[in-house]
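Novice: Predicted structure and sequence below. I'll ask about it afterward.
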Amino acid sequence: MTVELRVLQPSEWDNWYEGLEQAFGGVRQASERRELIRELTDPTRAIAAWDGAVSVGSAGSFGFDVTVPGGSLVRMAGVSEVSVAATHRRRGVLTSMMRRQLDDLREWGEPIAILTASEPAIYGRFGYGVASWQLMCEIDTSRVRFAEPEGPDGITLRRVRPADGLAACEAIYARTVPERPGMIARVPGWDRLQIMDSAEDKAGGSDLQCVLAERDGETVGYTLFRNRPVWDNAGPKGSIQLTDLYGLDPAAYSALWRFLWGIDLTSSITSQNRPVDDPWLHLVSDVRRCDVRTWEGLYVRLVDVGTALATRTYRTGVDLVLEVEDAFCPWNEGRWRLSGDSKGAVCERTADAADLVLSVRELGGAYMGGISLSSLAAAGLVREVRPGALAQASAAFGSDVAPWVPHNF
């Protein structure tokens, strides 16, 4: 049997998406979510693998603007909808789709690809490096105190229906996007995905709830959450499932956390995705009882090394030659001179001797400023040729704010 790769046709979407659902467990999504994803999917960016009339593989991407170190928004491909049917494993289907996709992204002039992985072992061989971590927690609010910053805050809280508060929430979100590498500027439709409230989203919890933080009539923060009521012989042990929380200043931020802490009949707050430098970590009385764990978040792949490195700024001045290894995208292989600082950068081909040698995977991992080149070198993944070059590069690539991708795509 021959597997054929081709660009998805709109009339094939249902067949293609059913194959994707089957690969991710075979549970059909709620019709509302399915239709919204159909609306968000650009068929010209989707690759379909077919065995006759059967969809046996998929690989898509969304065109996003994403914040990079320095605060600029850069066009990136958000890789998603990747699957191979269990009946067609180890036949090169995934490799063929990744090859086709990266060739397309290069032709379209998109220098960077990003993704969040369902399985971490898959994408390293295609040049994707772990570029950020996300924090998961289960806070025992019955035993952990929340210490607010001192002083009057002037914050009032108002509960609204998520759909009614969506515009205000998205305005807050948009203001936070330039402040942290990895944040995605949401395009129309993605806002509605954030307040989807089907039975599968609730998973036994309440309807999605929204509370706005306001000061002098202006919205300065918001939180989205669900309440999962639980009772046992000792009484209520409900849990707050945190989806989103943003505050434009410490007062708004802490007021929203204080609100969640004090919801009646609950004894815990859980979250699956917060930044690793989230300020609440400094405001709790006992972090050990918060069950803090980390998970890899954003994966980054530099499609065009020169353009990608020139689109971000650098925390300290840098002038060095990187020798890049990239067998999957050989147009990136070779030596690149990177010169830049906090105002801008240039990255061009050079014949000069290398200062550092590394693969495109490690370069992608360090790109957002959350993974230290020195740490990668200590693992044997970056080789220093010129003494002092590693310290210079590691300082320059760093970010004062930890990169974070706030939601899947």
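Specialist: Ah, there it is. Numbers count the residues shown, from 1 in each chain.
Novice: Please count neighbours and contacts with C-alpha atoms only from this point.
Specialist: Will do.
Novice: where along this protein do the helices fall?
Specialist: 13-23, 31-40, 93-108, 162-176, 190-194, 199-202, 250-261, 305-311, 360-367, 373-378, 389-397 (DSSP state H).
Novice: ranking those by burial, who's on top?
Specialist: helix 360-367 (a mean of 27; mean count of other C-alpha atoms under 10 Å).
Novice: Cys290 against Arg143, yeah?
Specialist: No: counting by C-alpha atoms under 8 Å, Cys290 does not reach Arg143; the two are 9.8 Å apart.
Novice: who has more neighbours, these two?
Specialist: For Cys290 versus Arg143, neighbours defined as other C-alpha atoms under 10 Å are more numerous around Cys290 (21 against 13).
Novice: Skipping adjacent residues, who's closest to that one in space?
Specialist: Ile139 (3.9 Å; C-alpha to C-alpha, 6 or more residues apart in numbering).
Novice: wait, which of the helices of the chain is closest to Val284?
Specialist: helix 250-261 (10.6 Å; C-alpha to C-alpha).
Novice: Can you tell me what sits against that closest one?
Specialist: Contact with helix 250-261 is made by 141, 146, 148-149, 153, 155, 157, 213-214, 220-223, 240, 245-247, 268-269, 280, as judged by C-alpha atoms under 8 Å, 6 or more residues apart in numbering.
Novice: Among those residues, the buried ones, what's the ChimeraX command?
Specialist: Selection command for ChimeraX covering only the buried members of the contacts of helix 250-261, criterion 16 or more other C-alpha atoms under 10 Å:
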select :141,146,148,155,157,213,214,220,221,222,223,240,245,246,247,268,269
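Novice: Please flag which of the contacts of helix 250-261 sit within strands.
Specialist: Of the contacts of helix 250-261, the ones assigned to strands by DSSP state E are 157, 213-214, 220-223, 240, 245-247, 268-269.
Novice: Make JSON lines out of these and add distance to Arg34.
Specialist: Shown next, in JSON lines, are the ones in strands among the contacts of helix 250-261 (distance: C-alpha to C-alpha, whole Å):
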{"residue": "Leu157", "distance to Arg34": "33"}
{"residue": "Ala213", "distance to Arg34": "32"}
{"residue": "Glu214", "distance to Arg34": "34"}
{"residue": "Val220", "distance to Arg34": "32"}
{"residue": "Gly221", "distance to Arg34": "30"}
{"residue": "Tyr222", "distance to Arg34": "27"}
{"residue": "Thr223", "distance to Arg34": "25"}
{"residue": "Ile240", "distance to Arg34": "27"}
{"residue": "Leu245", "distance to Arg34": "26"}
{"residue": "Tyr246", "distance to Arg34": "27"}
{"residue": "Gly247", "distance to Arg34": "31"}
{"residue": "Ser268", "distance to Arg34": "32"}
{"residue": "Ile269", "distance to Arg34": "29"}
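Novice: want to compare, so here's the second one:
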Amino acid sequence: MTTEAMGRTGSPAADLRILRPDDWDRWYETLLRAFGGVGETAEEGALWKELTRCERSLGVWDGDDPVGTAGAFDFRLTVPGGASVPAAGVTMVGVLATHRRRGLLTAMMRRQLDDIRAWGEPLAVLTASEPAIYGRFGYGAATFALHGEIDTGRVRLSVPEGTDDVRLRYADPVDALGSCEAVYARTVPLRPGMLARRPGWERVWVLDPESGRDGASPLQCVVAARDGEVVGYARFRVRPQWTDSGHNGQVRLQDLAAVEPAAEAALWRFLFGIDLTSSLTVRGRPLDEGWQHLVSDIRRCRLRVRDGLYVRLVDVGAALEARTYPAPVDVVLEVEDAFCPWNAGRWRLTGDAKGASCARTTDSADLALSVRELGAAYLGGVSLGSLAAAGLVRELRRGALAEASVGFGAGVAAAWMPHGF
């Protein structure tokens, strides 16, 4: 969660320091206030307190009062080629409305990126509540997600062979956590942008405060099994609605994962066919998810795209070496990075599907771009060619753009970040 709250008053003598565990409660209250002041349940607060890494979190204090917050989870991110790379998950960023426009956010971003570099983590990632903020700190939108409002009263779903062999059953969301997390873990290496969940994170997805249901049911879970093994799951809510002409209920999908196409199709077919409902709302799904090819009328799915994960290369050389490239690439990049000047200059990247190397060079540059565009292209979900079409990447050697665009691709699956943090 990230924001820079709005407001205006005089200038404080700000004290930026690492969060002490005894200060967490007031620090977190400051964050909630920066996000509008809506409270959370005791269960939610306790879990976020447990997950917070105080030694990786920062606070800005005006005298005895916390006025700014920032944190960084320690994640591992799947990159093209399937490697799991250390990445700082930037989160809980907020500045109180009374302390806006004093450089507090910039100071926290400066300290945080210095810290991440010192920790030896080549990447920083975040989900932005306000996308306009983070580009100036070198973060580029690297993944996008699909939202939809599917008219299940009119849209029909075809399913692949073997779907009828999958068995579905309702399960208590908490009791089924172990099986569901095992499925999720099997999907993590398959798609760039996926996050390996640290212990404790599985509980985030079964938090179910009534305030978050918006009139819908408590969280429900259905698991898919083949030969007694759980191979998929869906967690969702149902919001019953009635009109003079009959039922008009809505299914709201929270998350869905499966390790085989038939299980995935079985889960989607189930969601399409829940009694007394006529629509299915989906949020944050992969752009290339297979169900789109199984529906009878894609227009009645009312699809739209939204930005997802923002990526910042903290160490250009280490980050580019950490991934592989589906087509051979040999390119000299002229990188602009005013906020982290240790990245600025020329880098020679050579790589293929087996591995890569990236080192400083004095050779002539083939492409020129900022670290923001490099972050956007890093997971393969954004094309260097499309960035060049916007004037954000400059081709200095003829043919270099086409070669690098193919090489930077994601491979088989589109980049996708499955959940926020």
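Specialist: Now that the structure is in, tell me what you want to look at. Quantities reported herein were computed from a predicted structural model and do not represent experimental measurements.
Novice: Just give the TM-score of the two.
Specialist: Here the TM-score for the pair of chains, by TM-score structural alignment, normalised by the length of structure 1, is 0.99; 409 aligned residues with a C-alpha RMSD of 0.8 Å.
Novice: if we can go back for a sec, just confirm the residue nearest to Cys290 of structure 1 contacts Thr270, I think it does.
Specialist: Yes: in this structure, Ile139 of structure 1 is within contact of Thr270 by C-alpha under 8 Å, at 6.3 Å.
Novice: Look up the closest residue to Arg28 of structure 1, ignoring the ones flanking it.
Specialist: Nearest to Arg28 of structure 1 is Glu21, by C-alpha to C-alpha, 6+ apart, at 6.3 Å.
Novice: Which position in structure 2 pairs with that neighbour?
Specialist: Glu21 of structure 1 maps onto Leu32 in structure 2, with residues paired by TM-score structural alignment.
Novice: Please apply the same query to Ser55 of structure 1.
Specialist: Aligned partner of Ser55 of structure 1 by TM-score structural alignment: Pro66.
Novice: quick one: that match and Ser278 of structure 2, what's the gap?
Specialist: 48 Å (C-alpha to C-alpha, to the nearest Å).
Novice: How about Val329 of structure 2?
Specialist: Taking C-alpha to C-alpha, one finds Val329 of structure 2 at 49 Å from Ser278 of structure 2.
Novice: try Ala88 of structure 2
Specialist: 41 Å.
Novice: Map Gly420 of structure 2 onto structure 1.
Specialist: Using TM-score structural alignment, Gly420 of structure 2 sits opposite Asn408 in structure 1.
Novice: count of neighbours near its match?
Specialist: There are 12 residues near Asn408 of structure 1, going by other C-alpha under 10 Å.
Novice: Near the closest residue to it other than its chain neighbours, how many residues? Count them for me, please.
Specialist: Spatially, and ignoring its direct neighbours in sequence, Asn408 of structure 1 is nearest to Thr116 (6.5 Å; C-alpha to C-alpha, 6+ apart). Residues lying near Thr116 of structure 1 (other C-alpha under 10 Å) number 20.
Novice: same question, the one 4 residues further on
Specialist: Counted with other C-alpha under 10 Å, residues neighbouring Pro120 of structure 1 total 13.
Novice: what residue of structure 2 matches up with it?
Specialist: Looks like Pro120 of structure 1 aligns to Pro131 there (TM-score structural alignment).
Novice: Ala379 of structure 1 too?
Specialist: So, by TM-score structural alignment, Ala379 of structure 1 is matched to Ala390.
Novice: more crowded one of Ala88 and Ser278 of structure 2?
Specialist: Ala88 (29 against 21).
Novice: Hmm, the more buried one is touching Gly120, no?
Specialist: No: contact between Ala88 of structure 2 and Gly120 fails when scored by C-alpha under 8 Å: they sit 10.0 Å apart.
Novice: For the stretch 301-421 of structure 2, just list every one of the strands.
Specialist: 304-307, 310-313, 329-336, 345-352, 355-360, 367-370, 393-395 (DSSP state E, counting those that start in this stretch).
Novice: Which residue range of structure 1 does the fourth one align onto?
Specialist: Residues 334-341 of structure 1 are where strand 345-352 of structure 2 aligns, taking TM-score structural alignment as the criterion.
Novice: contacting residues around Val287 of structure 1?
Specialist: Val144, Leu281.
Novice: Look up how far Arg252 of structure 2 lies from the alignment partner in structure 2 of it.
Specialist: Using TM-score structural alignment, the partner of Val287 of structure 1 in structure 2 is Ile298. Distance, Ile298 of structure 2 to Arg252 of structure 2, using C-alpha to C-alpha: 18 Å.
Novice: quick one, the lengthiest strand in structure 2 and helix 24-34 angle?
Specialist: Criterion DSSP E: the longest strand present in structure 2 is strand 65-78. Relative orientation of strand 65-78 of structure 2 versus helix 24-34 (axes from the mean of the first three to the mean of the last three C-alpha atoms, to 10 degrees): 90 degrees.
Novice: Looking at structure 1, name the residue that lies furthest from the middle.
Specialist: Residue farthest from the centre of structure 1, counting by C-alpha atoms, centre = their mean, is Asn233 at 40.3 Å.
Novice: how near is Pro162 of structure 1 to Asp191 of structure 1?
Specialist: Pro162 of structure 1 is 11 Å from Asp191 of structure 1, by C-alpha to C-alpha.
Novice: sorry, back to before: aligned counterpart of the residue nearest to Cys290 of structure 1 in structure 2, please.
Specialist: Using TM-score structural alignment, Ile139 of structure 1 pairs with Ile150 in structure 2.
Novice: Its match: how many residues sit nearby?
Specialist: Other residues close to Ile150 of structure 2 by other C-alpha under 10 Å number 24.
Novice: List the contacts of it.
Specialist: By C-alpha under 8 Å, 6+ apart, the contact set of Ile150 of structure 2 is Ser279, Leu280, Thr281, Arg300, Cys301, Arg302.
Novice: if I look at Ala128 of structure 2, how far off is Ser279 of structure 2?
Specialist: 28 Å.
Novice: for Leu401 of structure 2, same thing?
Specialist: 43 Å.
Novice: go on, Lys354 of structure 2?
Specialist: For Lys354 of structure 2, the distance to Ser279 of structure 2 - C-alpha to C-alpha - is 45 Å.
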